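Trainee: have a look at this prediction, sequence included:
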Amino acid sequence: DPRFPLTGGVDVKYGLSSNLVLNLTGNTDFADTEVDLEPFNITPFKVFIPEKRQFFLENSGVFNFSLGDRDQLFFSRQIGIDPVTGNQVPINGGAKLTGRIGRLELGVMDVDTRSSGSNPYSNFAVARLKESLWAGSYVGVMGIDKRSGDVLDRFNRTGGVDTRLVFFKDWFVDAHAAGTQSPGNLSGNSDVGASLTYRSNWVEGIVERRKTGPNFNPEVGFVERPDSNETYGDVTFKVRPSVPGVRELQFEGFILHAPDTLGQVSTQEWQNTFRAEFHSGAYTDDDIVDVFTQRITSPFHIYKNVFIPVGLYHFTRHQLTYGSGQDRKFTYNFFERFGSYYGGALNEFRVRANYRPTAKFSISASQTWDRFHLRLPNGNFSVVLASVQGNYSFNRFLTFTSIVQMDTSNTQAVSANLRLRYNYRPDSDLYIIYNVGTQFASIAPANPPQVRESRFAIKYTYSWQR
């Protein structure tokens, strides 16, 4: 019956030596992967959603190539997931070799995906080498080659070198240079940056310079904003006063100046933050002032038929956060951010609570409420995101997890993920999974419409060791 397809796959993990591991996968199925929590993007930039699929997570650290902040030269979610819709793209097979040979850390990966919807057949080849120097220091190289069945975008190549140098335990120098190549071989396709960081018990600071060309396009990476000439500075002072109940106070300030590569103002921000940590585990994290300048170069889709028009905007925001200690049966945190926003006003309120009465049962609930008052037609609206997650262990072999999410933004959607797992022997499982509703896995900017899905799956895995 085509409505209930029966598929099979294979995953192999083989230790070539004590320091080298080979992972193989064929017709890969990620039905047992934890679902993504629903984001609502209030910025004109991409959303970073962390990787959760086991094949890509295992020994993933070797593939890290930081470009600054959350930007990465290699981002595994670009393989097997449509970045706009969040739909899974079927994986024919893949191989990954990771480990260490002497002072050399290496990672090599090759993955094939088949044509699905608007996504053509693609092959992804990744190689990463890092040579250890003195304590905490390294120099590395990375190469990525994407081949595609898309006649307009047949290939995308990415290469880079990076280093971290540690001096006197407290000083860190990070630097990188990377470039991309696509059909047309456009100029302005490089990313170069360096930073100097100091860390001690009482003060932390960083100064960073980075230039990202307008045509720098690592299709298998994550770059929040191209065409940027960024200068960034941040300093945090930490004190431990003789005040009952107070463990540490922190005072932080940073400045970001990021015009485009032609010198036109694009993004500017400066912020002052106060934090307090208490002996009970509770904390506060308060932005006293957060001042933005942001240029919108194309209409920004924020909600249904509401678009923020092109222009240069200035706004100021403030933030209050309080969280309880995390070592109790009941924990919670509150977040409130308010102020001006693209010619209007925005108030963001978030609350999350977790309750774990026994070792077998836990439940958590969260809600985000964003209230917009924009000087635009239909500019007064609210967006509510909510989720409830539950976990119950019948015994050490049988567990049930569930998550229900609600979204009143562009999709007006509700989704549910129910998963029963029977771990009948080490690394061998039987899963029964039911997903219904809207997927929330898009990393694209401007909140594109999401895709509805109903899926019932039974997944059986069996592993053995030679």
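Mentor: Cool, the structure landed. Quick caveat, the model's predicted, so the values are computed rather than measured.
Trainee: when you work out contacts or count neighbours from here on, use the C-alpha atoms and nothing else.
Mentor: OK.
Trainee: hang on, Gln78 packs against Gly221?
Mentor: Yes - contact criterion CA atoms under 8 Å: Gln78 and Gly221 qualify, at 7.0 Å.
Trainee: now do the same contact list for the residue nearest to Gly136 when sequence neighbours are not counted.
Mentor: Beyond its immediate neighbours in the sequence, the residue positioned closest to Gly136 (CA to CA, 6 or more residues apart in numbering) is Val166, lying 6.2 Å away. Listed by CA atoms under 8 Å, 6 or more residues apart in numbering, the contact set of Val166 reads Trp134, Ala135, Gly136, Ser137, Phe172, Val173.
Trainee: which of the three states applies to Val166?
Mentor: Assigned with DSSP: H, G, I helix; E, B strand; the rest coil, Val166 falls in the strand class.
Trainee: distance check, it against Ala175.
Mentor: Counting by CA to CA, to the nearest Å, the gap between Val166 and Ala175 amounts to 12 Å.
Trainee: ok, Tyr14 next?
Mentor: In this structure, Tyr14 lies at 35 Å from Ala175, with CA to CA as the measure.
Trainee: out of those two, which sits in the busier spot?
Mentor: Neighbours per residue (other CA atoms under 10 Å) separate Tyr14 from Ala175, with Ala175 holding more: 21 against 13.
Trainee: sorry, back to before: any chance of a markdown table for the contacts of Val166, columns secondary structure, neighbour count and distance to Ser182?
Mentor: Formatted as a markdown table, the contacts of Val166 follow (DSSP: H, G, I helix; E, B strand; the rest coil; neighbours: other CA atoms under 10 Å; distance: CA to CA, whole Å):
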| residue | secondary structure | neighbour count | distance to Ser182 |
| --- | --- | --- | --- |
| Trp134 | coil | 10 | 37 |
| Ala135 | coil | 10 | 37 |
| Gly136 | coil | 12 | 35 |
| Ser137 | coil | 17 | 32 |
| Phe172 | strand | 18 | 34 |
| Val173 | strand | 17 | 31 |
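Trainee: ok, and here's another one to check against it:
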Amino acid sequence: MKKAIFLVLTVFSLIDLSIAQRKINADYRLHIKEISDPITIDGVMDEETWLQAEVATDFYMIIPMDTSYSSVRTDVRMAYDDKHIYILVENFHALDGPYMVESLRRDFSFGKNDNFIFFMDPFDDQLNGFSFGANAAGAQWDGIMFNGGQIDLSWDNKWISKVTNYDDRWVFEAAIPFKSIRYKGGITEWGINFSRMDLKTTEKSGWAPVPRQFPSASLAYTGVLVWDTPPPSPGPNVSVIPYALGGMNQNVQEGQAAEFRNAFGMDAKIGLSSSMNLDLTVNPDFSQVEVDRQVTNLDRFELFFPERRQFFLENGDIFGNFGYETIRPFFSRRVGLDAPILGGARLSGRINKDWRVGAMSMQTAAVPENNLGGQNYSVISLQRRVFSRSNIGAILVNRQSAPFEPGTGESKTFSEYNRNFGMEFNYASSNNLWTGKAFMLNSFSPVQGHGMVYASNLRYSSGNLTWNWRHEYVSDNYTAEVGFVPRTGFYKASPSVGYLFFPKSKKILSHGPEVNVNLFYDTGWELTDNESFLVYSVRFRSQSNLFIWGAYDYIKLQQPFDPTNFSGDLLESGTEHQWYSLGGEFRSKPQSLFTYSFSGRVGGYFADGERYNSVGEIGYRIQPYFGMTMSANYNEIHLPEPWSVTSFWLIGPRIDLTLTNTFFITTFVQYNEQIKNINLNARLQWRFAPASDIFLVLTDNYLPAPFYTKDRSVALKFTYWWNL
């Protein structure tokens, strides 16, 4: 094992040393100076500061081609004072016609809106940063950046902006407080890039050029923001975010009376330095978070749903991105899953340009009626930057049960403790063509004993060719009670290769095949799964997409399994199943007010059965105020007795009403025949001040037939972001 890890590290280091270490777009430099007169955020360029500011212009096209300047003109100016960073952007029209947006909702879909977004790398390490922007109707976008170009849009912070529309352009102006971001004091160069999406021309462009195989958010290709003096210190940086909540819960199905509740709590954000933050929470409540969208589950293993709670999001990658998507030693949604959170603290940020640290401890209450004692969840993570854009990290995760005397039996969910320790190497070459990861994990539990994981991958992405090799090992007794590891006891090999053609066509942007293979073996090296598929994709210049695929599946069940996840009848462990299937998908262009997508599959299934699936979604919008979508998913499964023919629907209409960019009403209904449930969720949000909200949330669950209410809840919540 040690030899394998040494070999992986050697390969990564040789690749990195073979590539020039100088920042790729270091010659793209924008100078930012202190304001000469006060700036009013109104989307009007009438201040002297903007007339004197240096202009970033002559953007490069990223798509459809990355070999020329964009036909769409974009001019960017930046300035600052002792409290804010200011930006003003003129987004000129290249073609006549109205702008195209989905709505005024915050954190819009990038590819479905005329928008401008910029990416800041305040440590100039090309790995982590912040993203801000707006669409042409004024809806805000903000997110925290990690892994060199990924963005978590669940992160919200305090800043202001305004969009003003003119006949020939739309203007975006914003003020971002230094207190809302993290940066290293004393340095005068930040990484930065600007991205423009113009749906009338279907062009995506960037100030510093980015190859089309990478997102415009790729921090490896940022230019340089040059400060005339080091950015000012944010000064005392303490924010208190109290909340008050009132509501009602009623379990109608159990015949219970309505239970009224009220709650008070508080979060606090304390800036220990410009790059280090301490978050505190007391009696948190997350009732305003949107419920998870339901899915049809025909999988043998647990499904993943992302974290949406604000407290866990800033610098969340240092905790939650350790490992792979199905091997996570820490998954914050485990915290508070079975019991209310009493409080917690989280320290995260940078010690300097090379070192990042994260430490978190959360305490939950005991739930005697479930024989569940209080739990403490703690995690410590440390990262050290190496090479140009890589890092080595370590993580320690601990869940500890408080002393507890259950009424009957033992604790319902947890052993006395569960601990995980791991180390990880994340690799990214300076030009982002090569990326990879290698990690090891060890678990310790009084019930399962000692377990381990090791895994690694190496990926290459050029303009045409993409390939990846990945392998994993998870021992039978590995446990991560605070993580997400739906499957244990296997070896896995996952090679993939794809190639894209870029024809000289007025309608097709790119097309090409991709082959993926996932091979699972048990710990005795007997093949248990072979998931192989070939997909051919076509991307049109209009931004519509077509996918056609074929797949082969072989599965030797390691546990009994109900192939419908519906009937309760099980296939026996050890039985073998194989089949072929075909499918396709088409998504229409996002510029139209009426949009649609559909997909389908036909082919075999478990027990020599057959599965037919069709999925469709239609949408219509009256921009920017109203949007409605209707999605439907139908499955029909043909199996021998005792299952016979099983069919079920998942239907989900959704309505979005965005009267302004601070007032939103979202309503959706989910009819899930597989679990015999109808869910209604209506959510009103009024952002009456930056990062301060009033929420009204109604959630009902119904039994489809005979139709009656199973449970109901109503919550009214007030939050206010108060800077001390």
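Mentor: Looks like it came in fine. Computed from a predicted model, the values in this text were never measured in an experiment.
Trainee: where does the TM-score land?
Mentor: Comparing the two superposed chains by TM-score structural alignment, normalised by the length of structure 1, the resulting TM-score equals 0.91, with 446 aligned residues with a CA RMSD of 2.0 Å.
Trainee: rewinding a little: mind listing the shared neighbours of Val166 and Ala175 of structure 1?
Mentor: Common neighbours of Val166 of structure 1 and Ala175, counting by CA under 8 Å, 6+ apart, are absent.
Trainee: tell me which element the aligned partner of Gly263 of structure 1 in structure 2 is part of?
Mentor: Residue-level alignment of Gly263 of structure 1 against structure 2, with TM-score structural alignment as criterion, gives Trp525. For Trp525 of structure 2, there is no helix or strand it lies in under DSSP states H and E.
Trainee: got the contact list for the residue nearest to Trp525 of structure 2 when sequence neighbours are not counted?
Mentor: The shortest distance from Trp525 of structure 2 to any residue other than its chain neighbours is 7.5 Å, reached at Tyr491 (CA to CA, 6+ apart). For Tyr491 of structure 2, the contacting residues are His471, Glu472, Tyr473, Val474, Phe520, Tyr521, Asp522, Thr523, Trp525, by CA under 8 Å, 6+ apart.
Trainee: ok, now Thr488 of structure 2?
Mentor: If a contact means CA under 8 Å, 6+ apart, then Thr488 of structure 2 has Val474, Ser475, Asp476, Asn477, Tyr478 as its contacts.
Trainee: aligned partner of the residue nearest to Trp525 of structure 2 in structure 1?
Mentor: Taking TM-score structural alignment for the superposition, Tyr491 of structure 2 sits opposite Asn229 in structure 1.
Trainee: what's the neighbour count on Asn41 of structure 1?
Mentor: The local packing of Asn41 of structure 1 (other CA under 10 Å) involves 18 other residues.
Trainee: wait, a helix at Arg77 of structure 1?
Mentor: Yes - following the definition three-state DSSP, Arg77 of structure 1 is counted among the residues of a helix.
Trainee: thinking it is in contact with Val47, fair?
Mentor: No - judged on CA under 8 Å, Arg77 of structure 1 makes no contact with Val47 at a distance of 11.9 Å.
Trainee: rewinding a little: nearest to Gly245 of structure 1 among the contacts of Val166 of structure 1?
Mentor: The shortest gap between Gly245 of structure 1 and any of the contacts of Val166 of structure 1 belongs to Phe172, at 33.2 Å (CA to CA).
Trainee: what does the closest one correspond to in structure 2?
Mentor: By TM-score structural alignment, Phe172 of structure 1 lines up with Thr435.
Trainee: which residue, other than its chain neighbours, is closest to its match?
Mentor: Leaving aside its chain neighbours, Thr435 of structure 2 sits nearest to Ala428 (4.4 Å; criterion: CA to CA, 6+ apart).
Trainee: against Ala493 of structure 2, how distant is that neighbour?
Mentor: 21 Å.
Trainee: likewise Trp579 of structure 2?
Mentor: Applying CA to CA, one obtains 20 Å for the distance of Trp579 of structure 2 from Ala493 of structure 2.
Trainee: show me what contacts the aligned residue in structure 2 for Arg337 of structure 1?
Mentor: With TM-score structural alignment defining the correspondence, Arg337 of structure 1 maps onto Arg601 in structure 2. With contact set as CA under 8 Å, 6+ apart, Arg601 of structure 2 has these partners: Ser581, Leu582, Gly583, Gly584, Arg611, Tyr612, Asn613, Ser614.
Trainee: what's the spacing between the aligned partner of the fourth one in structure 1 and Phe274 of structure 1?
Mentor: Here Gly584 of structure 2 is matched to Leu320 in structure 1, going by TM-score structural alignment. Separation of Leu320 of structure 1 from Phe274 of structure 1 (CA to CA) stands at 10 Å.
Trainee: then Lys52 of structure 1?
Mentor: In this structure, Lys52 of structure 1 and Phe274 of structure 1 are 32 Å apart, going by CA to CA.
Trainee: the more surrounded of those two?
Mentor: Neighbours were tallied for Lys52 of structure 1 and for Phe274 using other CA under 10 Å; the higher tally belongs to Phe274 (18 against 15).
Trainee: check which helix or strand covers that one.
Mentor: Assigned by DSSP H and E, Phe274 of structure 1 falls within strand 267-278.
Trainee: mean per-residue distance, that strand to structure 2?
Mentor: Average distance, strand 267-278 of structure 1 versus aligned residues of structure 2 after superposition (mean CA distance after the TM-score superposition for structure 1): 0.9 Å.
Trainee: starting at the chain centroid, how far to that strand?
Mentor: Offset of strand 267-278 of structure 1 from its chain centre (CA atoms, centre = their mean, to the nearest Å): 21 Å.
Trainee: which residues are in contact with both of Leu320 and Phe274 of structure 1?
Mentor: When contacts are counted by CA under 8 Å, 6+ apart, Leu320 of structure 1 and Phe274 have Thr284, Asp285, Asp286, Asp287 as shared neighbours.
Trainee: center of structure 2 - which residue?
Mentor: Closest residue to the average C-alpha location of structure 2: Asp152 at 4.7 Å, with CA atoms, centre = their mean.
Trainee: from Gln140 of structure 2, how far off is that residue?
Mentor: Between Asp152 of structure 2 and Gln140 of structure 2 the distance is 14 Å, computed by CA to CA.
Trainee: cool, Gln543 of structure 2 as well?
Mentor: According to CA to CA, Gln543 of structure 2 stands 23 Å off from Gln140 of structure 2.
Trainee: and those two? which has more neighbours close in?
Mentor: Gln140 (25 against 20).
Trainee: ok, Met406 of structure 1 - contacts?
Mentor: Residues Val384, Leu385, Ala386, Ser387, Gln412, Ala413, Val414, Ser415 are the ones in contact with Met406 of structure 1 under the rule CA under 8 Å, 6+ apart.
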